[in-house]
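*Asks:* sequence isn't available, so here's the structure alone:
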């Protein structure tokens, strides 16, 4: 079910963005948005307390080879990330025979509600379906995170089921799991 992923040599471009592997030199940009209260929490993790915490996570992103940095073309600033994660949720038994992954994303608060995440997610969907030949993608959002819901709806994801997500900071959040099938 979970396809192998290695984005270490992948660079995707949109009108405003470059999606590329993270680099250690992105640490300041990463810490800038990951340390803001309310950013990580909308994605299920606590905001970073210091640069060392961000550095360790950045090293993990680089080693795992499955998380894109979202970089603005105009100034080369890393403003978010999109991970092509392993599917973590119970899915229909028929899907277990197909290749799929789960998308997770986060964006610097200064760039919310500008269509940037929709642009980035659309490009990653295209990459997953046309290049990686995945059969499906899933993604979830906390029910209170209307912005994330809108991104998924705009990029073609459909309701799959209601779920409860246990976060990294020991809360349980009512959430929705969304599904997108490769129609190619």
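*Replies:* Looks like it came in fine. Just so it is clear, the structure is predicted and the values come from calculations on it, not from any experiment.

*Asks:* contacts, neighbours, all on C-alpha from now
*Replies:* Noted.

*Asks:* would you map the helices across this structure?
*Replies:* With DSSP state H as the criterion, the chain has helices at 27-34, 51-64, 116-126, 146-154.

*Asks:* okay if I get those as JSON lines plus mean neighbour count and distance to residue 181?
*Replies:* Below are those laid out as JSON lines (neighbours: other C-alpha atoms under 10 Å; distance: least, C-alpha to C-alpha, whole Å):
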{"stretch": "helix 27-34", "mean neighbour count": "20", "distance to residue 181": "31"}
{"stretch": "helix 51-64", "mean neighbour count": "16", "distance to residue 181": "25"}
{"stretch": "helix 116-126", "mean neighbour count": "20", "distance to residue 181": "10"}
{"stretch": "helix 146-154", "mean neighbour count": "17", "distance to residue 181": "13"}
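
*Asks:* out of those, which gets nearest to residue 76?
*Replies:* helix 27-34 (10.0 Å; C-alpha to C-alpha).

*Asks:* and that closest one with helix 51-64, angle?
*Replies:* 110 degrees (axes from the mean of the first three to the mean of the last three C-alpha atoms, to 10 degrees).

*Asks:* structure B:
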């Protein structure tokens, strides 16, 4: 499976090992680590993650999903973030959308554009009934992203999130595939 998605301003594409250093620099920004502490790993671990995710693209099925895409600017292909979908074991193994953008490129609508494009690609290609997003209660920017993209807040759930030791409350959102029979 080769995944390549163009939007008005972005290209979403599969990660390659050549992205390791740029991705590592973005993932080590305090802005990112505040919400995604489990992304704090060494450069060698980041390279291993990229090699692992490269293998996952071809293994994706509607029940087992692990797709992480590089978010790049269209004019110069500069890597600015990540958008992905995958089974979230902490939330009944539902398919979650996750994303981040470098602080330097924040507040430009890039990540919302990427999230919308990713959701459309997933619904068209994997025929899922819905996607979920879980967002910490104080992560207002992320709440805005999912709400602007059409996700609906359904409830607050206690979740033991990846890389953390205690459950805490998250807003639980869903976006339904309007083309699917539910």
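*Replies:* Thanks, I have it. Everything quoted here is computed from the prediction, not taken from an experiment.

*Asks:* got a TM-score for the pair?
*Replies:* Counting by TM-score structural alignment, normalised by the length of the second structure, the TM-score of this superposition works out to 0.84. Behind it: 168 aligned residues with a C-alpha RMSD of 1.9 Å.

*Asks:* nearest approach to residue 88 of the first structure belongs to which of the helices of the first structure?
*Replies:* Here helix 51-64 is closest among the helices of the first structure (C-alpha to C-alpha), at 16.3 Å.

*Asks:* what packs against the closest one?
*Replies:* Under the contact definition 3 or more C-alpha pairs under 8 Å, 6 or more residues apart in numbering; DSSP states H and E, helix 51-64 of the first structure sits against helix 27-34.

*Asks:* how big is the offset of the helix it packs on relative to the second structure?
*Replies:* Helix 27-34 of the first structure, aligned to the second structure and superposed, deviates on average by 1.0 Å (mean C-alpha distance after the TM-score superposition for the first structure).

*Asks:* burial measure for the residue nearest to residue 46 of the first structure when sequence neighbours are not counted, as a count.
*Replies:* Leaving out its chain neighbours, the residue that sits closest to residue 46 of the first structure by C-alpha to C-alpha, 6 or more residues apart in numbering is residue 40, at 5.5 Å. Number of residues near residue 40 of the first structure (other C-alpha atoms under 10 Å) recorded here: 19.

*Asks:* likewise the one 4 residues further on?
*Replies:* Here the count is done by other C-alpha under 10 Å, and residue 44 of the first structure has 20 residues near it.

*Asks:* how close does the closest residue to it other than its chain neighbours get to residue 141 of the first structure?
*Replies:* The shortest distance from residue 44 of the first structure to any residue other than its chain neighbours is 4.9 Å, reached at residue 167 (C-alpha to C-alpha, 6+ apart). Taking C-alpha to C-alpha, to the nearest Å as the measure, residue 167 of the first structure falls 12 Å from residue 141 of the first structure.

*Asks:* tell me which of these two has more neighbours.
*Replies:* residue 141 (24 against 14).

*Asks:* what's the spacing between the counterpart of that one in the second structure and residue 17 of the second structure?
*Replies:* Using TM-score structural alignment, the partner of residue 141 of the first structure in the second structure is residue 135. Residue 135 of the second structure sits 29 Å away from residue 17 of the second structure, going by C-alpha to C-alpha.

*Asks:* rewinding a little: who's in contact with the residue nearest to residue 46 of the first structure?
*Replies:* Applying C-alpha atoms under 8 Å, 6 or more residues apart in numbering, we find residue 40 of the first structure in contact with 34, 46, 47, 106.

*Asks:* that one maps to what in the second structure?
*Replies:* The alignment partner of residue 40 of the first structure in the second structure, by TM-score structural alignment, is residue 33.

*Asks:* go on, residue 177 of the first structure?
*Replies:* So, by TM-score structural alignment, residue 177 of the first structure is matched to residue 172.

*Asks:* let me see the contact set for that match.
*Replies:* Contacts of residue 172 of the second structure (C-alpha under 8 Å, 6+ apart): 132, 133, 134, 135, 153, 154, 155, 156, 157.

*Asks:* any idea what residue 120 of the first structure aligns with in the second structure?
*Replies:* Residue correspondence to the second structure (TM-score structural alignment): residue 120 of the first structure is matched to residue 114.

*Asks:* quick one: contacts for the residue nearest to residue 44 of the first structure?
*Replies:* 44, 45, 173.

*Asks:* how many other residues sit next to residue 34 of the second structure?
*Replies:* 12.

*Asks:* from residue 48 of the second structure, how far out is it?
*Replies:* For residue 34 of the second structure relative to residue 48 of the second structure (C-alpha to C-alpha), the value is 23 Å.
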